[in-house]
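> I'll drop the sequence and a predicted model, then ask my questions.
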Amino acid sequence: MTWEIFNAIGTIAFAISGAIVALEEEYDILGVYVLGMVTAFGGGAIRNLLIGVPVSALWDQGLLFLMAILVITVVFLFPLRALKQWKRWGTFTDAIGLSTFAILGALYAAEMNHPLSATIIAALLTGSGGGMLRDVLAGRKPVVLREDIYGLWAMLAGLLIGVGAVNQTWGLYVLFVAIVILRMMTVHYKWRLPHRTIKQQEDVSV
C-alpha cells in the first residue's frame, strides 16, 4: 500500500508540475500533455535503465497513466486567473514529486540488493530525472544542475534508505515530509551549493 501511495502522489505532483511549466512556456495542448507525461514518468524510465528493470515495465502502470492524463486535463482546463495563483504552488508540487520519487527509486534499488552507490544514484535520477527532461524540453536550465540545492536532498533519501536507517513504513513517511520541508526551506532561504564560473566579468569601470 505504501508503494502505491507514494507512486500516486509522485505521479500527480510531477504531472501538475510539467503541465504548469508547459503553460508558462505557452505550449499547445499536445505540448502540455507531452511535458506533463514526461515529467511524471521520465524519472522512472531513467531509473529502470540504471538498475536493470525493463523499460517496458512502465507500460504496466495503466492506472497511473490515466491518473496523469486526468490531472493534466484538469490543469489545462483550469481558469487562467486561478492558474496564475496556482503557479505559486509549483515549487511545492515539484518538491513533493522530488521527495516521492527519490524514495521510490531508492527502494527499488535496495530491494534489488544493489550497492549503496546505486541506491543513491537511483534516488537522484528517479527524483530529478523527470524534472530534468521537463526543463530541457521547456528550454530551461535543469534545476538539479544549478547551484540551487535540489538533487542533494534526493541523494540524502537514497543514502538513508541504502544504509538501512529508514526501512519502516512510518520512517518512509517521515523521510518524505522531511525532504519536502528541506526543499521548500532551500527555496525560501535561497540555500546554494558552492559554485564557480569562468565567464568573463563585465568591466563596469567608467
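Ah, there it is. Just so it is clear, the structure is predicted and the values come from calculations on it, not from any experiment.
> please count neighbours and contacts with C-alpha atoms only from this point.
Fine.
> would you mark the buried spots in stretch 180-198?
180-184, 186-187 (16 or more other CA atoms under 10 Å).
> so can I have TSV of these showing distance to N113 and secondary structure?
Listed next are the buried residues of stretch 180-198 as TSV, based on distance: CA to CA, whole Å; DSSP: H, G, I helix; E, B strand; the rest coil:
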residue	distance to N113	secondary structure
V180	27	helix
I181	29	helix
L182	28	helix
R183	28	helix
M184	32	helix
T186	32	helix
V187	34	helix
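> structure B:
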Amino acid sequence: MPEWIYFFDLCGTAVFALSGALAAGRHKMDPFGVIVLASVTAVGGGSIRDTLMGATPVFWINDPTYIIVILSTVLLTILLVRKPKRVPQKVLPIADALGLALFTIIGAEKALSMGLSGMSAVIMGLITGVGGGIIRDILCRQVPMVLRTEIYATASIAGGIGYTCSLSFGMADLSAMFLAMSTAFAIRLAAITWHLSLPAFDLRSQKPK
C-alpha cells in the first residue's frame, strides 16, 4: 500500500473511532464500551471487506498501528470531551461523513489493487464505508443510517463510482482519490445541511382496495 493511501487509511480510522466514541458517550457507556464501539466503527467495514475478498488475516491484525490509533482517539475523546451532550449535534454526523468518504475510496482502491472489477470495487468501497457504522448503530439499538431514507449509502456509491471512473479515464491516483472523496463528502454534507433524503417505501400509506 502506498504511503499516502496508508496515511489516509489511518486518518479514516481516527475519524470513525471518534464517531464511535461520541456515539458511546451519548449513550452513557463505560470506558470499555467506548473502546468497543469506537473499534467496531473504525475497523468493522474494513474487516468485512477483507474477509469477503479473502485478504486474511484482516488488515488491523497484521498492523497494530490501527489499534494504537483507535485507543489514542478514544483516550483523547474521553479526556477532552467531558460532556458529550454539549458537543454540537452536527459534530457526530460530520465526522461520520468524513469517515464515510475516506473509507469508501480506501475500500475501492484495495479492491482494484487486488484485480477486482470496477463494479466490485464500488461495492467493496460501500461495504468499507458503511459497515462499521451499521455495527455501531445496531449496538446502540438504532436503525442503521444506511437503512433509513437519509442519503448515506448513495454518497458512498457516488464516491466509489467517481473514483473508478476517474482512474479509467487516466486521472492520477491522488487526484482521483481527492475528487472522489470530495464528491462523497459533499453529497453527505449537503444531505445533513439541507435534510435531504430519499423517498421512503411505505406500504402503510397505501389504502386497501
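Sure, I can see it. Here the structure is a predicted model, which is why all the values come from computation and not from measurement.
> between the buried residues of stretch 180-198 of structure 1, which is closest to Y150 of structure 1?
Of all the buried residues of stretch 180-198 of structure 1, R183 has the smallest distance to Y150 of structure 1: 6.7 Å, by CA to CA.
> what lines up with that closest one in structure 2?
Counting by TM-score structural alignment, R183 of structure 1 corresponds to R188 in structure 2.
> ok, its match touching A97?
Yes: counting by CA atoms under 8 Å, R188 of structure 2 touches A97, with 6.0 Å between them.
> pick the one among the buried residues of stretch 180-198 of structure 1 closest to I103 of structure 1.
Nearest member of those to I103 of structure 1, counting by CA to CA, is V180, at 11.5 Å.
> let me know the helix or strand that the residue lying closest to that closest one once chain neighbours are set aside is in.
Spatially, and ignoring its direct neighbours in sequence, V180 of structure 1 is nearest to A95 (5.3 Å; CA to CA, 6 or more residues apart in numbering). Following DSSP states H and E, one finds A95 of structure 1 within helix 90-111.
> matching residues in structure 2 for that helix?
Going by TM-score structural alignment: helix 90-111 of structure 1 matches residues 92-113.
> quick one: buried residues of the matching stretch?
Per 16+ other CA under 10 Å, stretch 92-113 of structure 2 contains these buried residues: 92, 94-112.
> now do stretch 54-62 of structure 2
Going by 16+ other CA under 10 Å, stretch 54-62 of structure 2 has these buried residues: 58-59.
> what of stretch 127-137 of structure 1?
127-135, 137.
> repeat that for stretch 16-24 of structure 1.
Buried, per 16+ other CA under 10 Å, within stretch 16-24 of structure 1: 16-23.
> just the closest of these to S56 of structure 1, please.
For the buried residues of stretch 16-24 of structure 1, the nearest to S56 of structure 1 is G18 (22.2 Å; CA to CA).
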